[in-house]
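Chemist: Got a predicted structure plus its sequence, pasted below:
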Amino acid sequence: MDITRYNSEAWDREVESGNVWTKPVSPELVRKAKAGQWEILLTPAKPVPDDWFPKLEGLRVLCLASGGGQQGPILAAVGARVTVFDNSKKQLEQDIYVAERDQLDIRTVRGEMTNLAVFSDSSFDLIVHPVSNTFVADVLPVWKEAYRVLNPKGTLISGFDNPLLHIFDYEEYEKGILKVSYSIPYSDIESLPKDQLKKQLEAREPLEFGHTLEDQIKGQIDAGFIISGFYEDNSAGKEFLDRYINTFMATKAEKVYVDKCRDLA
């Protein structure tokens, strides 16, 4: 099946149903950002540390798989030159809505996070990539493309889930029972029993994938990044597992420019 198209349409429906990650920021938050008081999320609850950001005025920022009218508008209000890239048309419409409402300059581009061919090399100074790569089957192209489109010495800040979230039987988990049923890497398509997958597809819910931490973290390093920041987060106590372990994490990665002539000397 065409997972890219399926998840695009599934996230359009998430917008229609009011998923929390599709709700645009308020005018008040935009006003505060314009006044210098702001924060954004990469993970469910913990704001990104202030020292993870360079000076944003005039900075070329790519909000990668980050539609929904949340991160992009805040960064634009601070003075960044923001491009929001997302696979969902309706998620991008949320950013357009906030831009028009609050007179912000935001460019929106629709596409799949594993393919940034629409952008030339070194197009951005900062990439903001909140939890979203759980909706692609292979995360490694995401890191490679992010590295390519970043300016030398550019920064990538990313959020992603702990693969532990994907090893439990979901129906039992909803009852508060931790029944280990799946291995990592995980795929809704390949891992779920046929009857559960059928229910998910009939409900048109997004398809998820659980990536190894090696792919999430070493994948960035192999792409050329140096990991210079890290923190963990959870769902602010809303999930059963929150009482036992943090289920999300975020990384700050810096692009390392290598002088090939020097290396060959």
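Modeler: That came in fine, so what should we check first? Source: prediction; values computed, not measured.

Chemist: Please make it C-alpha for all contacts and neighbour counts, starting now.
Modeler: Fine.

Chemist: mind listing what residue 121 touches?
Modeler: 148, 149, 150, 151 (CA atoms under 8 Å, 6 or more residues apart in numbering).

Chemist: Give the buried residues for stretch 57-73.
Modeler: For stretch 57-73, the neighbour count (16 or more other CA atoms under 10 Å) marks 59-73 as buried.

Chemist: same question, stretch 129-147
Modeler: Buried residues in stretch 129-147, counting neighbours by 16+ other CA under 10 Å, are found at 129-137, 139-147.

Chemist: Where does residue 152 sit: helix, strand or coil?
Modeler: Look at residue 152: counting by DSSP: H, G, I helix; E, B strand; the rest coil, its state is strand.

Chemist: what about it, how many neighbours?
Modeler: Number of residues near residue 152 (other CA atoms under 10 Å) recorded here: 18.

Chemist: Mind checking which of the buried residues of stretch 129-147 are in strands?
Modeler: Residues from those lying in strands, with DSSP state E as the criterion: residue 129.

Chemist: Return the subset of the buried residues of stretch 129-147 lying in helices.
Modeler: Secondary structure defined by DSSP state H assigns 140, 141, 142, 143, 144, 145, 146, 147 of the buried residues of stretch 129-147 to helices.

Chemist: Put this next to the previous one:
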Amino acid sequence: MDITKQNSGAWDQKVDEGSPWTKAVSSEEIERSKNGDWGIIVTTEKKVPRNWFPSSLKGLNILCLASGGGQQAPILAAAGADVTVTDISRKQLEQDEFVAKRDGLQLKTVQGDMADLSDFEDETFDMVIHPVSNLFVKDVHPVWKEASRVLKPNGVLISGFTNPLLFIFDDNEERKGILDVKHKIPSSTLDYLPEEEVEEYLRTNQTIEYAHTLEDQIQGQIDAGFVITGFYEDDFGGTRVLDQYIKMFIATRAVKLTF
């Protein structure tokens, strides 16, 4: 099975369906960003603290990793950064291109896999911005290693990812307000389906998602040469029953160590 191809097509479909994670930012938000009033989200609700960034983004070379959709990249470009955005979904990248054309921004789009950044040379970027998306790869370690490789010494990686506890519950039941512990971690959405339903799930262009351990998410960054310098949690904004008990999203700021 080609996981990248499956998820690429699934995200193209999400654009057509108008998923919230495919909706481009407004011209008003871009105008505010040009005037210094900017912020981005890499989880669900909370904005990344401004002190996780330099005081000015002017001339900063930023890679928005698995970050198509016309959201983070255009805002950072409007704030003065030199931005490249890469994503497996062509239609997600078209959202960024749409905003750039609409609002007179300069940014570059590259279709590709977050676990293979061979389109980029070593030590190219000052920052990598990686919103919640590594649940769409089977192994997160190559993502961290590639992010480290393309970052300059002392470069910053800002990442959002899912708390694996989200995946231990039956999703359909949780959306009804019932917390039914059902799945192991690590696992994937295909593991949760009866064998006879897998083919139909794939045929209807659904995403394959992976529940990674926190060890892979956090120690994985450390193993790739990062030191964690910032951390916060986020939730569904009160729309899910789990918000009453625990926050299901995590963001980290990490700096590439130099030796």
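Modeler: That came in fine, so what should we check first? Remember, it's a predicted structure, so these values are computed and weren't measured experimentally.

Chemist: How close are the two chains, by TM-score?
Modeler: Aligned and superposed, the two chains score 0.97 in TM-score terms (TM-score structural alignment, normalised by the length of the second structure); 258 aligned residues with a CA RMSD of 1.0 Å.

Chemist: Restricted to strands, list the buried residues of stretch 57-73 of the first structure.
Modeler: When the buried residues of stretch 57-73 of the first structure are checked against strands (DSSP E), the matches are 60, 61, 62, 63, 64.

Chemist: Would you mind giving the residues you listed as JSON lines with distance to residue 2 of the first structure added?
Modeler: Formatted as JSON lines, these follow (distance: CA to CA, whole Å):
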{"residue": "60", "distance to residue 2 of the first structure": "32"}
{"residue": "61", "distance to residue 2 of the first structure": "29"}
{"residue": "62", "distance to residue 2 of the first structure": "25"}
{"residue": "63", "distance to residue 2 of the first structure": "24"}
{"residue": "64", "distance to residue 2 of the first structure": "21"}
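
Chemist: What residue in the second structure is paired with residue 193 of the first structure?
Modeler: With TM-score structural alignment as the criterion, residue 193 of the first structure lines up with residue 194 in the second structure.

Chemist: which ones are touching its match?
Modeler: Listed by CA under 8 Å, 6+ apart, residue 194 of the second structure has no contact partners.

Chemist: how near is it to residue 31 of the second structure?
Modeler: Remark: distance between residue 194 of the second structure and residue 31 of the second structure (CA to CA, to the nearest Å) = 49 Å.

Chemist: With residue 57 of the second structure instead?
Modeler: Between residue 57 of the second structure and residue 31 of the second structure the distance is 16 Å, computed by CA to CA.

Chemist: Could you say which helix or strand holds residue 56 of the first structure?
Modeler: If you go by DSSP states H and E, residue 56 of the first structure is not part of any helix or strand.

Chemist: can you give me the strands for the first structure?
Modeler: According to DSSP E, the strands that the first structure contains are 60-64, 81-86, 106-110, 124-129, 150-161, 186-187, 209-210, 225-233, 248-255.

Chemist: Would you convert those strands into TSV that also reports distance to residue 53 of the first structure?
Modeler: Output for these, formatted as TSV (distance: least, CA to CA, whole Å):
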stretch	distance to residue 53 of the first structure
strand 60-64	11
strand 81-86	14
strand 106-110	19
strand 124-129	9
strand 150-161	9
strand 186-187	32
strand 209-210	28
strand 225-233	11
strand 248-255	10
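
Chemist: So which of those strands is nearest residue 45 of the first structure?
Modeler: Nearest to residue 45 of the first structure among those is strand 225-233; the distance by CA to CA comes to 6.7 Å.

Chemist: what about that closest one, how far off from the second structure?
Modeler: Averaged over the aligned pairs, strand 225-233 of the first structure sits 0.3 Å from the second structure after superposition, using mean CA distance after the TM-score superposition for the first structure.

Chemist: okay, and that strand goes to which residues in the second structure?
Modeler: On the basis of TM-score structural alignment, strand 225-233 of the first structure is assigned to residues 226-234 in the second structure.

Chemist: what's that stretch in contact with?
Modeler: 43-46, 52, 148, 221-222, 247-257.

Chemist: Just the buried subset of those, please.
Modeler: If you count burial by 16+ other CA under 10 Å, the buried members of these come out as 43-44, 46, 148, 221-222, 247-257.

Chemist: quick one on the thing from earlier: tell me which of the ones in strands among the buried residues of stretch 57-73 of the first structure is nearest to residue 4 of the first structure?
Modeler: Of all these, the one with the least separation from residue 4 of the first structure (CA to CA) is residue 64, at 15.1 Å.

Chemist: Dead centre of the second structure: give me the residue that sits there.
Modeler: Averaging the C-alpha coordinates of the second structure gives a centre point, and the residue nearest to it by CA atoms, centre = their mean is residue 131 (2.5 Å).
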